[in-house]
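> Below is the structure, and that's it, no one-letter string:
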């Protein structure tokens, strides 16, 4: 897997495919496919149906008299593979180069599996059940290999995970000084640390202070380098937007909210922050 991650020869085709995926006219559907409404990526949820259908078809293929049911399951898997693949491509288009290389091969394996199952369905429809079963077993084998790559992406390379999940564990309870009030110009994000955790503090035109964890929950992007737009801060790396008042993510690719900090100004003009309650 390490060798695959380092295959820079894949970067050319990855760049071409990435631009094609980003150029799809999906509108708000892009955030739906990302899983913004769900709170985590949608792709792992959608893949359950094709994998489950094809695995069930393989079991039925081991028993006589189950060819019709197996054919129906193969069909269901093929229909369900489309939305699952589209959600996966939308996620993949925002990944780092090493992740994108593994993801590209993961996608190629899944395309090969779908092709095998399409051929299996065609053979079954023509009454060539032995060939259909053989192609089905081959497709399941390829899909399993693709699943191994998907697992590597998720659990080894942390694709799709919440990169801000550890913040509540790392910050000690209580108030932490982050500077004087004059250190925070109106409308400008300023990076500070609270118990060694990076925090971005924004002072609004109304004088209200808001603070969020600085590293974006999507891919660790530095929010303090982003823009302030309509009460939100936009990550400079991939464009995720988080509402300053509560950390809610209102635009992907991030699917998890940003940890929020309460703010107060001490009598001596020192700004203090503490991790807000969930």
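Looks like it arrived, so ask away. What you see is a predicted model; the values in this text were computed from it and never measured.

> hey, let's count contacts and neighbours off CA atoms from now on
OK.

> in what helix or strand does residue 78 lie?
Assignment of secondary structure by DSSP states H and E places residue 78 within helix 67-92.

> which stretches of the stretch 51-200 of the chain form strands?
Chain-ordered strands for the stretch 51-200 of the chain, with DSSP state E, counting those that start in this stretch as the definition, fall at 176-180, 190-194, 197-203.

> Any chance of those strands in JSON lines with distance to residue 237 and mean neighbour count as columns?
Written out in JSON lines, the entries for those read as follows (distance: least, CA to CA, whole Å; neighbours: other CA atoms under 10 Å):
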{"stretch": "strand 176-180", "distance to residue 237": "25", "mean neighbour count": "17"}
{"stretch": "strand 190-194", "distance to residue 237": "16", "mean neighbour count": "19"}
{"stretch": "strand 197-203", "distance to residue 237": "16", "mean neighbour count": "23"}
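
> ok, structure two:
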């Protein structure tokens, strides 16, 4: 069923419209925050622990006599933590591929209905209909479990939001390997070399050379085709596909949608020859 969902092009009309709205809805500084660029790790998976933990704990307390008030408090906490979690999720979703967005759209809709059921549960509890409140809460928890399944599929089956560049690290030699003469590298301009079929982005600044994986950690965009912005230690390369920006000296992501830093390799110059190795 989920495999069919990935191919459900009928969802693309809604998906494409939402993507345009979300992409233009907030300034880049807000997007960077919600992507988790400042954290060096996607923010959405961190935030989801608050609402899910609160809702799940409330479900446990609902099964224990005399814990109705505590359960209601936890549902309130979960509902309060949901908006920023949802905002981070939608921001990440807007930068996914079409197939990933299809699954993500249903994932988001399922969780939105689940949160709505928890809010309805609070309303029922406040009016004295405790049994109805518990039923709504358990229904919400069931839907949230389905949404979590789809979220897991996005991450583990479709690799949405993961560092797409990281697998290439294991394909590189752990010992020092020559990639070319220092004199052959242009100063202040990136150059792409290939080691064991893995493209490496080299950047020379005087006698120093930094090396990072050339495929963008966000969606494997070719950083070698990107522009260099900034100067000196703050020089960065901009991915030509989605605009993710990485500092060349250490691979730190300074602008999203990438939340993960770009993997940087060890590099040195020996007798005029540039060598690289795994970190």
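Ah, there it is. Worth saying up front: this structure is predicted, and the values here are computed from it rather than measured.

> Superpose the two chains and report the TM-score.
Comparing the chains after superposition, counting by TM-score structural alignment, normalised by the length of the first structure, produces a TM-score of 0.90; 273 aligned residues with a CA RMSD of 2.0 Å.

> The helix holding residue 78 of the first structure against the second structure, how far on average?
After superposition onto the second structure, helix 67-92 of the first structure lies on average 0.9 Å away from the residues it aligns with, using mean CA distance after the TM-score superposition for the first structure.

> what packs against that helix?
With contacts defined as 3 or more CA pairs under 8 Å, 6 or more residues apart in numbering; DSSP states H and E, the packing partners of helix 67-92 of the first structure are helix 11-22, helix 29-34, helix 43-46, helix 48-60, helix 97-125.

> With distance to residue 4 of the first structure and mean neighbour count as added columns, please give the ones you listed in TSV.
Compiled in TSV, those are given as follows (distance: least, CA to CA, whole Å; neighbours: other CA under 10 Å):
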stretch	distance to residue 4 of the first structure	mean neighbour count
helix 11-22	12	14
helix 29-34	25	20
helix 43-46	22	17
helix 48-60	24	19
helix 97-125	6	21
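
> Make TSV out of those helices and add distance to residue 253 of the first structure.
Supplementary listing: those in TSV, determined by distance: least, CA to CA, whole Å:
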stretch	distance to residue 253 of the first structure
helix 11-22	12
helix 29-34	6
helix 43-46	13
helix 48-60	22
helix 97-125	15
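
> Can you say which of the ones you listed is nearest to residue 276 of the first structure?
Residue 276 of the first structure lies closest, by CA to CA, to one member of these: helix 29-34, at 26.6 Å.

> returning to what we had before: list the buried residues in the helix holding residue 78 of the first structure.
Within helix 67-92 of the first structure, the residues that qualify as buried are 67, 70-71, 73-78, 80-81, 84-92, counting by 16 or more other CA atoms under 10 Å.

> So which of the helices and strands packed on helix 67-92 of the first structure is nearest residue 156 of the first structure?
Taking CA to CA, helix 97-125 is the member of those nearest to residue 156 of the first structure, at 9.8 Å.

> and the angle from the closest one to helix 67-92?
If you take axes from the mean of the first three to the mean of the last three CA atoms, to 10 degrees, helix 97-125 of the first structure sits at 160 degrees to helix 67-92.

> against the second structure, where does the helix holding residue 78 of the first structure fall?
Matched against the second structure by TM-score structural alignment, helix 67-92 of the first structure falls on residues 68-93.

> Name the nearest residue to residue 273 of the first structure, ignoring sequence neighbours.
By the measure of CA to CA, 6 or more residues apart in numbering, the closest residue to residue 273 of the first structure outside its immediate chain neighbours is residue 263, 4.6 Å from it.

> Show me what the helix or strand where the one you found lies is packed against.
Assigned by DSSP H and E, residue 263 of the first structure belongs to strand 260-265. Other elements packing on strand 260-265 of the first structure under the criterion 3+ CA pairs under 8 Å, 6+ apart are strand 209-213, strand 270-275.
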